[in-house]
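A.B. asks: Sequence plus predicted model, see below.
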Amino acid sequence: MAGYTPEMAGGGSRGGGHARHPPLSSLIVSTIAAFSAVVVFAILRSAYEDAMSRTTTLLGHNLEPTPWHPFPHDIRRRRPPPRAAFRCAPSLSCLPPPILPPAANATRGRRCPAYFAAIRRDLAPWRRRGGGVTRGMLEAARRRAAMRVAITGGGRRLHVELYYACVQSRALFTAWSILQLMRRYPGRVPDVELMFDCMDRPAINRTEYAGGDGGGGGGGAPPPLFRYCTTRDHFDIPFPDWSFWGWPETNIEPWNEQFRDIKQGAKAMTWQDRVATAYWKGNPDVASPLRVALLSCNDTNMWHAEIMRQNWDEEAKSGYQNSKLSSQCTHRYKIYAEGYAWSVSLKYILSCGSMALIIDPQYEDFFSRGLQPEANFWPVHATGMCESIRDAVEWGEAHPAEAEAVGRRGQLLMQELDMDAVYDYMLHLLTEYARLMRFRPEAAAQEVCEASVLCLADEKQRRFLEASAATPAVSEPCVMPPDDGE
């Protein structure tokens, strides 16, 4: 108690004598001790913050961009503030996940869409001659991978080793997608170890690997590398892209919700009421000669085409009022043009129910193998592109019922591509890949769990992630279509 003295304990002096204070030496010692404690705390906090700043996370804040696909990446600006490092530190050490039982009385799965058969074709180079995937092959894939992904513990734990930063929040959402697969099918996801590149263009060229029946080149089977797309000239293995769980940088919601909105917007206008021209709106400034050439087709009289430039920076400032996908189903024909490589816009264009005009696609994602020319889309040629767009529109106007049917079948393909199908594709792909592995998966450097992903995410990212959280399946996964040997 302040001012306490022995005299006061005895009732104090009648003359109201002054209280005695601690000696000066005690004050000096106390001050030095307090100052030392502050210094030690500051040193420890600085060391901790330095350690956290060097800890790689799915945000890629302290990683360099991939050298094979450079992109603007301000490391200093993206470094999380110290408070974020302190806040997320407990979450970065994941607790063992609970053991969730599979759904009771699960109903038999439906037949998988026909494009699931491409899983076997994608993995064929490692199945031929029974060689499988060796650890040496996996390590060879590292030179073009952004991260190593390992699922262990009976499909219950996810580990990631990060090599390069991915553009925007792709790495964060890709890790989330795998965590949701594990939640969707508890105990069914196999233990695997794989290399993943979260950038766009395929890298494993067929001509370089004779053992993979690539037609030439040096040596045996190719290194297995997962990414979002491939081509007929590459061995890269397609995996569902991050945008199925949302794309916060462009304000695109998780797929199930986004498709519902687009379909509802499409119902607002009948085919007869839609504008009888071909429409495209996108970003041409992505090193895409095709999109740059498409700008010259912007003439509704000559080419029956309306080509609009999308500026995402300006859209972000205006609250994305002019980029809502649900309000872009006002034309009878919609154009799909690849960008730097494949584009996530394909599924949104097909969802409108307009006749999709697809310009000579070079890249394939996992579901685009289900496209059939003149059945659920209309092919347009890159050579003489404006004339080809004009001819497609004039054919559609001369055959309105057939053109509407093409658009309707494209929309139906997207309706069948619900999140059940996405998770089933992921499960079958990883299951088939696991059968080819000739080594035991090892946990990578950093464990990832839902708590760590949500903690690293900003407010908008967290909203998208939480909105796309999966629930345990109430039915068996779909049944793979038989291959030639079954």
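C.D. replies: Ah, there it is. Residues are numbered from 1 along each chain as shown.
A.B. asks: Please make it C-alpha for all contacts and neighbour counts, starting now.
C.D. replies: OK.
A.B. asks: what ranges do the helices span in the stretch 151-300 of the chain?
C.D. replies: With DSSP state H, counting those that start in this stretch as the criterion, the stretch 151-300 of the chain has helices at 170-184, 255-267, 289-294.
A.B. asks: So Ala473 lies in a helix, does it not?
C.D. replies: No. Applying DSSP: H, G, I helix; E, B strand; the rest coil, one finds Ala473 to be coil, outside a helix.
A.B. asks: ok, so what distance separates the closest residue to it other than its chain neighbours from Ala421?
C.D. replies: Nearest in space to Ala473, with sequence neighbours left out and distances taken as CA to CA, 6 or more residues apart in numbering, is Arg184 at 5.5 Å. Noted for Arg184: a distance of 12 Å to Ala421, by CA to CA, to the nearest Å.
A.B. asks: Comparing these two, which residue is more hemmed in?
C.D. replies: Arg184 (24 against 17; other CA atoms under 10 Å).
A.B. asks: Below is an additional structure, to be compared with the one above:
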Amino acid sequence: MGFSRNVVRLPRNSPIRIHNRNSKNPNSNIRSYSIPSLASPIFPGLVLLAFFSFAVFLGFHKVDKFISETKTIAGHNLAPTPWHRFPPKIFNNGTASFTTIFHCSYLSCRISSSTHTKNQKLPSPSSSSPLSCPSYFQWIHQDLAPWALSRISIANLMEARDHAAFRIIISNGRLYADFYYACVQTRAMFTVWGLLQLLQRYPGMVPDVDLMFDCMDRPVINKSRYKKRTPPPLFRYCTTQQHFDIPFPDWSFWGWPEVNIGPWDEEFKSIKLGSQSHYWTMKRPTAYWKGNPDVNSPVREKLLSCNDSRTWGAEIMRQNWVEEAKAGYEQSKLANQCNYRYKIYAEGFAWSVSLKYIVSCGSLTLIVDPVYEDFFSRGLMPRQSYWPVSPTNLCQSVKFAVDWGNEHPVEAELIGRRGQDYMNDLNMEQVYDYMYHLIVEYSKLQDFKPVPPSSAQEVCVESLLCFADTNQRKFLERSSASLSSSYPCSLPSPNHQDIERWIKEKQEIKSDIQRSEKAQREKGSQRSVAN
């Protein structure tokens, strides 16, 4: 027996005021309200509508929570690295941010088919052998030596996670990233971009690999802590002789939009052209440095006291990036800073990206004895491609170098030109070859098959560009790589004796110069006493 209509009777004073169509007595104390029965065709629709509305609400709530927990290459939902704090990144939390994270993180790489480069191939190798890599590539073997016997286990890798800002997994030609902390500015974005360009340059050749990366400046894997056990493998932009951190080409090779420095090949050409605007004899016969001394750098703070061209032969300038940005970076163009015979390099908070730009000028580079080393600086030789300066007697050491150079202009110019030639050889082809060989040799040490964890996301060219703003995108696109026309250079075999010989030769040259400086100071003191 079906029900055609249910009748609900409410008291007259009920707050629900519905007209009683069935009542013939307008003064009745009882009102009736008709609702659809279970058999009515309207009832299932109402139920479905209510269920759908609840599902949509629940879905949006879950998606919103999901997106709020999605960590991105731009730094969304990531705290700054605790070992080097900086102001947290601020993003628009409105719809634009929500849709950007969702689209860029989960749709871009699926929509694009250009990411996977399996169908692209390098030309068949010629009958002649590939060119030999530069001698400093030997350091790849030296940097990976701690794992040569023990190899790298997954447990060993995960120990490095405590010091990493992100994890990179390359599997079957695709790149995946697991982000732990935000990197300052766009370091993470441009570093990962460099890896994506490597995959495009050498498709199908980059092996599966799993590595941890820190994007800040100071090495942390101290050798003194790992005398009896295998250190965790951690990649970063620099290392020291007291650390096991593995140096990797820094982000600025693909551009540094925050300070308007272009991709390396572009920037080097511009600097070299600027250096040719003055003959050596027409360059100012003083040493020049421009930078930020307020970075907790004792060397740079001490350098400020050398700002006297008459006494110390040096011009030391503060770099105010805020003011430079307002002026369109006109006063900080690197190509306009090569009209000095001598350029000073001094480390900042730690290692500094400025070294490659300073040496590129062709001036005689005065390098204040560095603690940190990047992947290419270990190939520079004192008195051949730069002049070493002692941090102990800094101003006197700068003065000695300037006086020596002005007394030996031919030799000084030659050393400066050798430094510039060294940087000229360090083109992006060489950078990619170094990255390739380092990753290949590292992958040989892994005793496990790299598999992207569930927390990792695929990053492709399209998804990375999706997160970039208009200015960042311009820099990234200018530094994009194409399929290589040749195979990587041939990596030399390990030769620990060569490394030891280079280190010893460098130290002997530095000691010889320091002895000459000391003799000059003593001679000057004797003159002062005699007067």
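C.D. replies: Received the coordinates, thanks. As the structure is a computational prediction, the values presented were derived from the model and not from experiment.
A.B. asks: picking up where we left off before, and Val474 of the first structure, which of the helices of the stretch 151-300 of the first structure is closest to it?
C.D. replies: helix 170-184 (9.2 Å; CA to CA).
A.B. asks: which residues does the counterpart of the residue nearest to Ala473 of the first structure in the second structure contact?
C.D. replies: Correspondence of Arg184 of the first structure to the second structure, assessed by TM-score structural alignment: Arg201. By CA atoms under 8 Å, 6 or more residues apart in numbering, the contact list for Arg201 of the second structure reads Ala481, Ser482, Leu483, Ser484.
A.B. asks: any idea how far Val431 of the second structure is from Arg201 of the second structure?
C.D. replies: For Arg201 of the second structure, the distance to Val431 of the second structure (CA to CA) stands at 12 Å.
A.B. asks: repeat for Asn406 of the second structure
C.D. replies: Asn406 of the second structure sits 35 Å away from Val431 of the second structure, going by CA to CA.
A.B. asks: ok, now Ser129 of the second structure?
C.D. replies: Taking CA to CA, one finds Ser129 of the second structure at 20 Å from Val431 of the second structure.
A.B. asks: between these two, who's got more neighbours?
C.D. replies: Set side by side, Ser129 of the second structure and Val431 show more neighbours around Val431, with 20 against 10, by other CA under 10 Å.
A.B. asks: Counterpart of that one over in the first structure?
C.D. replies: Using TM-score structural alignment, Val431 of the second structure sits opposite Val422 in the first structure.
A.B. asks: For whichever strand or helix holds that match, list every residue counted as buried.
C.D. replies: Following DSSP states H and E, one finds Val422 of the first structure within helix 419-436. Under the neighbour-count criterion of 16 or more other CA atoms under 10 Å, helix 419-436 of the first structure has 419-431, 433-434, 436 buried.
A.B. asks: will you turn the contacts of Arg201 of the second structure into a markdown table that also has neighbour count and distance to Lys269 of the second structure?
C.D. replies: Below are the contacts of Arg201 of the second structure laid out as a markdown table (neighbours: other CA atoms under 10 Å; distance: CA to CA, whole Å):
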| residue | neighbour count | distance to Lys269 of the second structure |
| --- | --- | --- |
| Ala481 | 18 | 17 |
| Ser482 | 12 | 20 |
| Leu483 | 17 | 22 |
| Ser484 | 16 | 21 |
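A.B. asks: Of all pairs in those, which one is the farthest apart?
C.D. replies: Ala481 and Ser484 (8.3 Å).
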